[in-house]
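Peer 1: Test case, fold it:
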Amino acid sequence: MDTDKIYAERIASEYAPKDASKVVALRKLDARAKRPATVFGYAFGIVSSLLLGVGMCLSMGVMGDADSPALFALGVAVGVVGIAGAVVNYPLYRRVLEWGKQRYASDIVLLAQEISAS
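Peer 2: Here you go, the predicted structure:
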């Protein structure tokens, strides 16, 4: 086995013109299936962490009146909502990911079988 030849072929394949092959289409379909879950996971996580931070600020008196028991209770409630959002973020992400995979499963499997048969 000539490692120099393998290395040279790999480098040459990186610089060779790329055509719109089935493998590229398969990668794009895979990314399209996973993108909604990723966007949702990040957005929901950011909102949850911001809620947790606002709740902490309210309960510690950084925002609003420091001696107000109503703001303290509101801060605890908002913080608990933020914690709950952070806890359910990953299960929701997995559910959205499974939905995306089911939506594109037939196209991906069909294209993968075409590539395997070639």
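Peer 1: going forward, measure contacts between C-alpha atoms and count neighbours the same way
Peer 2: Will do.
Peer 1: Next one: the residue lying closest to Asp107 once chain neighbours are set aside from Ala117, what distance?
Peer 2: Leaving aside its sequence neighbours, Asp107 sits nearest to Leu29 (CA to CA, 6 or more residues apart in numbering; 8.0 Å). According to CA to CA, to the nearest Å, Leu29 stands 19 Å off from Ala117.
Peer 1: Next, the second sequence, to be compared with the first:
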Amino acid sequence: MENLNTDKIYAEQLAGEYAPKDTTKVMALHKLDQRAKLPALVCAYSLGIVASLVLGVGMCLTMGVIGNGSGLLFVVGVIAGLVGIAGICVNYPLYNRLIQRGKERYGTDIVRLAQEISAE
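Peer 2: A predicted model of the protein is given here:
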């Protein structure tokens, strides 16, 4: 008997995957929310990765892991490290500003749609 029940559940799940999807208001709300936040996330991750790599290269140049350890490469390493640190320090305030901009752009639509969903 258990096998029939699991077969039925599997069949319903599989049918649900192939059935045409209706775009509901909740899905539209989720898409608007993602559209508001995605640019900030992409920018934060990209800047964070690049700034961390620049900081790491600067540290390697400063410690002589990369290059021949000359004085010029030491100075270049310090400058690269400072640029990387500046990028890391700017990342979070930039993320907050981009999130705020996305909320301002899509906020009225999100609130309106959320109120429509709440009223139902």
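Peer 1: And the TM-score between them?
Peer 2: TM-score for the superposed chains, counting by TM-score structural alignment, normalised by the length of the first structure: 0.81, backed by 105 aligned residues with a CA RMSD of 1.8 Å.
Peer 1: ok so, going back, show me what the residue nearest to Asp107 of the first structure aligns to in the second structure.
Peer 2: Using TM-score structural alignment as the criterion, Leu29 of the first structure maps onto Leu32 of the second structure.
Peer 1: The equivalent of Val57 of the second structure over in the first structure and Ala73 of the first structure, how far apart?
Peer 2: Mapped onto the first structure by TM-score structural alignment, Val57 of the second structure lines up with Val54. To Ala73 of the first structure, Val54 of the first structure is 12 Å away according to CA to CA.
Peer 1: Show me which of those two is the more surrounded one.
Peer 2: Shown here are Val54 of the first structure and Ala73; by other CA atoms under 10 Å, Val54 has more neighbours (20 against 14).
Peer 1: related to what we said a few turns ago, could you say which helix or strand holds the match of Val57 of the second structure?
Peer 2: helix 22-60 (DSSP states H and E).
Peer 1: That helix: which residues count as buried?
Peer 2: By neighbour count on 16 or more other CA atoms under 10 Å, the buried set for helix 22-60 of the first structure is 26, 29-30, 33-34, 37-38, 40-41, 44-45, 48-49, 51-60.
Peer 1: Distance of the residue nearest the centre of the second structure relative to Asp33 of the second structure?
Peer 2: Centroid-nearest residue in the second structure, with CA atoms, centre = their mean: Leu41, separated by 3.1 Å. The spacing between Leu41 of the second structure and Asp33 of the second structure, counted by CA to CA, is 12 Å.
Peer 1: Likewise for Ile117 of the second structure?
Peer 2: Taken as CA to CA, the span from Ile117 of the second structure to Asp33 of the second structure is 15 Å.
Peer 1: returning to that earlier point: residue contacts, the match of Val57 of the second structure?
Peer 2: Each residue near Val54 of the first structure by CA atoms under 8 Å, 6 or more residues apart in numbering is listed here: 75, 78-79.
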